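Colleague: Fold the following for me, if possible:
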Amino acid sequence: MTQAQLKKSSRIQQRNRSLILDAALEVFSQHGYRGTTLDQIAERAGLSKPNILYYFEGKEEIHVTLLNQLMETWLDPLVTLDPEGDPLSEILNYVQRKLDMAHELPRQSRLFAGEILQGAPRMGPHLEAGLKPLFDEKCALIQIWMDAGHLRPVDPRHLIFSIWATTQHYADFASQVDVLLQGEPQPQQGAEDYLVTLFTRLLKP
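Modeller: Below you'll find the predicted structure:
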């Protein structure tokens, strides 16, 4: 096989893997891990089931691959909480980024929520090794800001939980939000305005 043929083959493989992962993300986010089959993923991707199994050993490997890709993206807004920044602005920027992700990556949010609701059977190690140290680090930073009088004192852990809950709600319960906000001209802007007001009033000294 020539170098050009190898490159073409590699591009086709990359394209097919991308097709499979995008199709799987759609199906997993709709039906959950247990409700998803390889046949559904294959149909969505426009590939045969044997083609799927050429690239992945099975449904679990596809699911784990998606979750691994998701974790870095999901944690990045928390990672970038800047110790040198203005504390209230840093928190509000974090809220904004999480809300943007709920709007732009709803399937990924539902994929993550589905895994957690099942008891994190595949994500447990990531939560322990990746999320927990980061969570503890940022809670300690927020506590330092509060002790210095830059933020009103609240429990930093539950503050972060509430940010997750109020932002990811717009992705995880999108069908309900769409029905209840039917006719709303700018639902994203309304959510942003409300959450900025909520957390500003909670945290401003």
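Colleague: rest of the way, CA atoms for contacts and neighbours
Modeller: OK.
Colleague: which residues does residue 183 contact?
Modeller: Neighbour list for residue 183: empty [criterion: C-alpha atoms under 8 Å, 6 or more residues apart in numbering].
Colleague: Second input sequence below; structure requested for side-by-side comparison:
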Amino acid sequence: MSRIRKKNQQLIIEVASEQFATHGYAATKMVDIALAADIPKANVFYYFSSKDKLYYAVLKTVTQPLLEASQPIEQLTDPVQALSEYIEAKLRISRDHPHASKVFANEVMSGAKSLPEDIGRELFNQSRMIIDKFSTWSQQGLMDDIPAHHLMFTIWAATQTYADFGWQICNVMQKEQLDNDDFKQAAQFITQLIIKGCGVHAKQ
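Modeller: The predicted structure follows:
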């Protein structure tokens, strides 16, 4: 892919992410995306032949990092290190892909009616892997006997809220936007909360 083509696709995806996040899938039209990106509508259709394909591309910008974020859980045997890296990765997604994260959240809250089947299947398989790993750590005595699925839900909620409820968080903190130090502090606090609250031990 040429550099210009990649740059144009990235611009369209970023603008579409904001439009879908603000107005929803049904209310967003390709012409709205073209106007917001300040490019001809024909250019949008050149790179993405339909709204469905553009919506899929937007979802991939957040679901692919979400799938990659769980690699520490899958690959590492030390729960302290794995959870720390997982939480940091989840917060990076909220920081780097706030609009796409909102699009994904809106899609889930509406019943995932437009979520592509392959993405849904990958996310489900990832969830099963995380739950199984948490259960294994509990059985090994590296973590308290906790309901693994609720721990996973708690981490999702604690990290994704920084994107999905970004306006409210910034309003409370009296900031236009959060900076890297804010996300670093959030990662440290959430990690400490999970590790101490669930009795997580480092593997010797």
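Colleague: Could you tell me the TM-score of the two chains?
Modeller: TM-score of the superposed chains, computed with TM-score structural alignment, normalised by the length of structure 2, equals 0.85; 197 aligned residues with a C-alpha RMSD of 2.4 Å.
Colleague: If we go by neighbour counts, what in stretch 43-53 of structure 2 is buried?
Modeller: Neighbour counts over stretch 43-53 of structure 2 (16 or more other C-alpha atoms under 10 Å) mark 44-45, 48, 51 as buried.
Colleague: Make a markdown table from those and add distance to residue 64 of structure 2 to it.
Modeller: Below are the buried residues of stretch 43-53 of structure 2 laid out as a markdown table (distance: C-alpha to C-alpha, whole Å):
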| residue | distance to residue 64 of structure 2 |
| --- | --- |
| 44 | 22 |
| 45 | 23 |
| 48 | 19 |
| 51 | 19 |
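Colleague: Tell me how many other residues crowd residue 148 of structure 1.
Modeller: For residue 148 of structure 1, the neighbour count with other C-alpha atoms under 10 Å is 11.
Colleague: Please pull up the equivalent of it in structure 2.
Modeller: Under the alignment (TM-score structural alignment), residue 148 of structure 1 maps onto residue 140 of structure 2.
Colleague: Show me the helices in structure 2, by range?
Modeller: For structure 2, the helices defined by DSSP state H occupy 3-23, 30-37, 41-47, 51-69, 71-75, 79-96, 98-109, 117-139, 148-164, 166-173, 180-197.
Colleague: with structure 1 superposed, average distance for the shortest one?
Modeller: Aligned to structure 1 and superposed, helix 71-75 of structure 2 gives a mean residue distance of 3.3 Å (mean C-alpha distance after the TM-score superposition for structure 1).
Colleague: helices and strands around that helix, which ones?
Modeller: helix 79-96, helix 117-139 (3 or more C-alpha pairs under 8 Å, 6 or more residues apart in numbering; DSSP states H and E).
Colleague: tell me which residues in the first one are buried?
Modeller: Taking 16+ other C-alpha under 10 Å as the neighbour-count basis, helix 79-96 of structure 2 is seen to contain the buried residues 79-95.
Colleague: Skip the chain neighbours and tell me the closest residue to residue 143 of structure 2.
Modeller: Nearest residue to residue 143 of structure 2 in three dimensions, chain neighbours excluded: residue 200, at 4.3 Å (C-alpha to C-alpha, 6 or more residues apart in numbering).
Colleague: related to what we said a few turns ago, how about TSV for the helices and strands packed on helix 71-75 of structure 2, with distance to residue 21 of structure 2 added?
Modeller: Formatted as TSV, those follow (distance: least, C-alpha to C-alpha, whole Å):
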stretch	distance to residue 21 of structure 2
helix 79-96	14
helix 117-139	19
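Colleague: Which of these sits closest to residue 58 of structure 2?
Modeller: helix 117-139 (12.1 Å; C-alpha to C-alpha).
Colleague: what's the mean gap between the closest one and the aligned bit of structure 1?
Modeller: So helix 117-139 of structure 2 averages 1.6 Å relative to structure 1 (mean C-alpha distance after the TM-score superposition for structure 1).
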